[in-house]
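Undergrad: compute the structure for the input listed below.
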Amino acid sequence: MPQTHAAEPTHRLVSSPAGRIHLVEEGTGPLVLLVHGFPESWYSWRHQLPVLAAAGYRVAAIDVRGYGRSSRPEAVSAYRMLDLVEDNVAVVRALGEETAVLVGHDWGATIAAVSGLVRPDVFRAVGLLSVPYAPPGGPRPSEVFARMGGDEEFYVSYFQEPGRAEREIEPDVRGWLAGFYAALSADTMPAPGAPDPHFLSPGGTLRERFPAGRLPGWLGERELDVYAGEFERTGMSGALGRYRNMDRDWEDLAAFEGAPVTQPSLFIGGGLDASTTWMADAIKAFPVTLPGLTASHILDACGHWVQQERPEETNRLLTTWLASLPA
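TA: The predicted structure follows:
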């Protein structure tokens, strides 16, 4: 059984039938399951775990399939959304629970929303950080992304081809992660008018547009060591597998086209995050797409990594929302 990071709050590592490893803070209240995004790990919730546990919840932060201490299947198709939904169900069952509140950030927000959509019997409420819910349907994703950026290539399209992004990232995982985190953080992101780090010039790399020389305020050398150490050990293919299944997800979820997530929900986004500005129409549609929404917050002067950039405010919003949920 792998060990926890020595300097972290006391956690317990648990294996589930899905091959997942999770870190659990034991409380006596309802289970809250925390799901990270790209390129992160359970560690992205280090500020939330002790606070939610102290508030009385039984809380678990998982390594999503393909990341950290969880299983990393070789087949690209093993990272489709419906598999990740069933992973989350298996985690709940492995912890001896019937239901859970699911909170996700970045890709984790989409995983949380779709988990609530597909398995409302298990996930009784969903919290979404950074990425708003947009119902399944519409044009095929690969076609949408191919039209973005004009002569430049959108990063999601860049991530599609197995091995391509890995060749950029894996020779210097630590440096690439530092640049990626900085590019999407409020205090280090490129100035308005600078080349957009979400796009590549023809024949270029993402890294060419990352800020250099300064870490964002929320990310110290020690925190970067934790993230880099995991991806140096695992490689990037498992994490990138999520991007490489977007067309499969579009097909798999066709029966849910346009469907709302009706459970109680929460949204927290960063005011400077492209996820909230580009998807402003999705946020405006929440009365239809998230009819159970009980709280929505845009944090001023905050970038993409909301629970790490603004941990105290995020913790306050999460605990207030959780306390408002029906027993």
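Undergrad: C-alpha only now, for contacts and for neighbours.
TA: Fine.
Undergrad: residue ranges for the strands of this structure, please.
TA: 12-15, 21-25, 31-35, 58-62, 100-105, 123-129, 153-154, 199-200, 265-270, 293-299 (DSSP state E).
Undergrad: now the ones you listed in JSON lines, with distance to Arg233 and mean neighbour count?
TA: Supplementary listing: these in JSON lines, determined by distance: least, Cα to Cα, whole Å; neighbours: other Cα atoms under 10 Å:
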{"stretch": "strand 12-15", "distance to Arg233": "19", "mean neighbour count": "16"}
{"stretch": "strand 21-25", "distance to Arg233": "16", "mean neighbour count": "24"}
{"stretch": "strand 31-35", "distance to Arg233": "21", "mean neighbour count": "26"}
{"stretch": "strand 58-62", "distance to Arg233": "18", "mean neighbour count": "26"}
{"stretch": "strand 100-105", "distance to Arg233": "23", "mean neighbour count": "26"}
{"stretch": "strand 123-129", "distance to Arg233": "27", "mean neighbour count": "26"}
{"stretch": "strand 153-154", "distance to Arg233": "27", "mean neighbour count": "22"}
{"stretch": "strand 199-200", "distance to Arg233": "27", "mean neighbour count": "22"}
{"stretch": "strand 265-270", "distance to Arg233": "31", "mean neighbour count": "26"}
{"stretch": "strand 293-299", "distance to Arg233": "34", "mean neighbour count": "16"}
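Undergrad: now show me the structure for the sequence below, then we'll compare the two:
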Amino acid sequence: MEKWSHRLIPSPAGRIHVVEEGTGPLVLLVHGFPESWYSWRHQLPALAAAGYRAVAMDVRGYGRSSKPEAIEEYRMRALAEDCAAVVRGLGERTAVVVGHDWGAGIAAHTALLHPGTVTAVGMLSVPYAPRGGPRPSEIFGSLGGDEEFYVSYFQRPGRAEAEIEPDVRGWLAGFYAALSSGTMPPPDAPDVHFVAPGGELRDRFPAGGVLPGWLSEADLDVYAAEFERTGLAGALHRYRNMDRDWEDLAELDGAAIPQPSLFVGGTSDASTMWMSQAIEAFPVTLPGLVSSHLLEGCGHWLQQERAEEFNKILLDWLAAVSAPGTA
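TA: Okay, here's the model as predicted:
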């Protein structure tokens, strides 16, 4: 942990904690749920060694970044503005922004809302899909029959917090394992993304407490320590703004991302597979797409599960978008 430089950057949230390594063109890394800047620990040194200024941030509500109390402070517009503020606060005018999970959506919307700041955008696990269609709560509420989709389960403030916070470390271990190749439940098991009536999300986590191969006890300690200190409300508030985002971003209905782009998903990741139609639409929605990859047998946490393989993809893409005529 001591090898990285930590700093706090002023932002509309108050301050954003970032960790950086290296010098050169700025690459801003944005994590998802339930993670932190530490999710990019394998990418920071690889990017620095390749001649980039690698910066991983704690999204507002996480880690050492500010945690506004109001739920609406976690709307997508605010998170995109945080990213732009970090770029400015680092003394830069532009950056490549790469995000995983919710971070993929944040990266995509930073590119759309701050096009002069983002020169290229990379998205991991969750493919870009333009705003449109029915209100998100209507879509999620229609899934699962008698069972409740996890996004709907997260909506009521305090409900998921009450499940997670009494045993943060155990819950995180189960959640990470449930979405990782090698430890996720078999295909014929009850779907871990749904909650049975009267149940909890953790009811369907893998039994036995076995950690996925990418996650050491020490790594889990880092994640658990942060959430034990901060609680989960800030992280969960992102889910509680999906309808608000749908209203806020009406002018982006059907919008394509013109900047050079990258997508990487895993064939064993439900987030990628559910949105296969979004991937098929990339020629329209990502006209600047430079490369798209599906990692065979990889789960959700791909930059940690397949760090070496992903780093090569990332560095090859960065080299391509830095070439004349592509940036």
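Undergrad: follow-up on the earlier one: dump the strands of the first structure to CSV, plus distance to Ser142 of the first structure.
TA: Output for these, formatted as CSV (distance: least, Cα to Cα, whole Å):
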stretch, distance to Ser142 of the first structure
strand 12-15, 35
strand 21-25, 32
strand 31-35, 25
strand 58-62, 28
strand 100-105, 22
strand 123-129, 24
strand 153-154, 11
strand 199-200, 15
strand 265-270, 25
strand 293-299, 29
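Undergrad: against Asp167 of the second structure, how distant is Phe154 of the second structure?
TA: 17 Å (Cα to Cα, to the nearest Å).
Undergrad: err, Met242 of the second structure, not the other one
TA: Here Met242 of the second structure is placed at a distance of 27 Å from Asp167 of the second structure (Cα to Cα).
Undergrad: in terms of neighbours, single out the busier of the two.
TA: Using other Cα atoms under 10 Å as the criterion, Met242 of the second structure and Asp167 rank with Met242 on top: 19 against 12.
Undergrad: residue in the first structure matching the more buried one?
TA: Structural alignment (TM-score structural alignment) places Met242 of the second structure against Met246 in the first structure.
Undergrad: check contacts around its match.
TA: Met246 of the first structure makes contact with 80, 141-142, according to Cα atoms under 8 Å, 6 or more residues apart in numbering.
Undergrad: apply 10 Å and report the result again.
TA: By Cα atoms under 10 Å, 6 or more residues apart in numbering, Met246 of the first structure lies in contact with 79-81, 140-142, 156, 160, 252.
Undergrad: out of the residues you listed, which end up buried?
TA: Taking 16 or more other Cα atoms under 10 Å as the criterion, what is buried in the contacts of Met246 of the first structure is 79-81, 141-142, 156, 160.
Undergrad: mind listing the helices for the stretch 101-250 of the second structure?
TA: Assigned by DSSP state H, counting those that start in this stretch, the stretch 101-250 of the second structure shows helices spanning 102-113, 136-141, 150-153, 159-164, 168-178, 217-230, 233-237, 242-248.
Undergrad: quick one: the most centrally placed residue in the first structure from Tyr43 of the first structure, how far?
TA: Centroid check for the first structure by Cα atoms, centre = their mean gives Gly37 as the closest residue, at 2.2 Å. For Gly37 of the first structure, the distance to Tyr43 of the first structure (Cα to Cα) stands at 11 Å.
Undergrad: any common contacting residues for the two?
TA: Counting by Cα under 10 Å, 6+ apart, the contacts common to Gly37 of the first structure and Tyr43 are Asp63.
Undergrad: what does Tyr67 of the first structure align to in the second structure?
TA: Checking with TM-score structural alignment, Tyr67 of the first structure has Tyr62 as its match.
Undergrad: enumerate every residue touching that match.
TA: 16-17, 31, 33-37, 226-227, 229-235.
Undergrad: what about 8 Å?
TA: Residues near Tyr62 of the second structure by Cα under 8 Å, 6+ apart: 36, 226-227, 230, 234-235.
Undergrad: and the gap between it and Ile71 of the second structure?
TA: 14 Å.
Undergrad: select, out of the helices of the stretch 101-250 of the second structure, the one closest to Pro206 of the second structure.
TA: Closest approach to Pro206 of the second structure among the helices of the stretch 101-250 of the second structure (Cα to Cα): helix 168-178, 6.0 Å.
Undergrad: Provide the aligned range in the first structure for stretch 257-271 of the second structure.
TA: Aligning stretch 257-271 of the second structure against the first structure (TM-score structural alignment) gives residues 261-275.
Undergrad: excluding chain neighbours, what is closest to the equivalent of Pro311 of the first structure over in the second structure?
TA: Alignment note (TM-score structural alignment): Pro311 of the first structure maps to Ala307 of the second structure. Excluding the flanking residues, the one nearest Ala307 of the second structure by Cα to Cα, 6 or more residues apart in numbering is His42, at 6.3 Å.
Undergrad: which position in the first structure aligns with that neighbour?
TA: Correspondence of His42 of the second structure to the first structure, assessed by TM-score structural alignment: His47.
Undergrad: ok, now Asp203 of the second structure?
TA: Aligned partner of Asp203 of the second structure by TM-score structural alignment: Glu208.
Undergrad: so how many other residues sit close to its match?
TA: A count of nearby residues for Glu208 of the first structure, using other Cα under 10 Å, gives 13.
Undergrad: among the helices of the stretch 101-250 of the second structure, which is the most enclosed?
TA: The highest average neighbour count among the helices of the stretch 101-250 of the second structure, using mean count of other Cα atoms under 10 Å, belongs to helix 102-113 at a mean of 24.
Undergrad: give me the residues contacting that helix.
TA: With contacts defined as Cα under 8 Å, 6+ apart, helix 102-113 of the second structure is touched by 30-33, 76-77, 79-81, 83-84, 97-99, 117-128, 257, 259.
Undergrad: one more time with 6 Å, if that's ok
TA: Contact partners of helix 102-113 of the second structure, identified using Cα atoms under 6 Å, 6 or more residues apart in numbering, comprise 30-32, 80, 97, 99, 118, 123-124.
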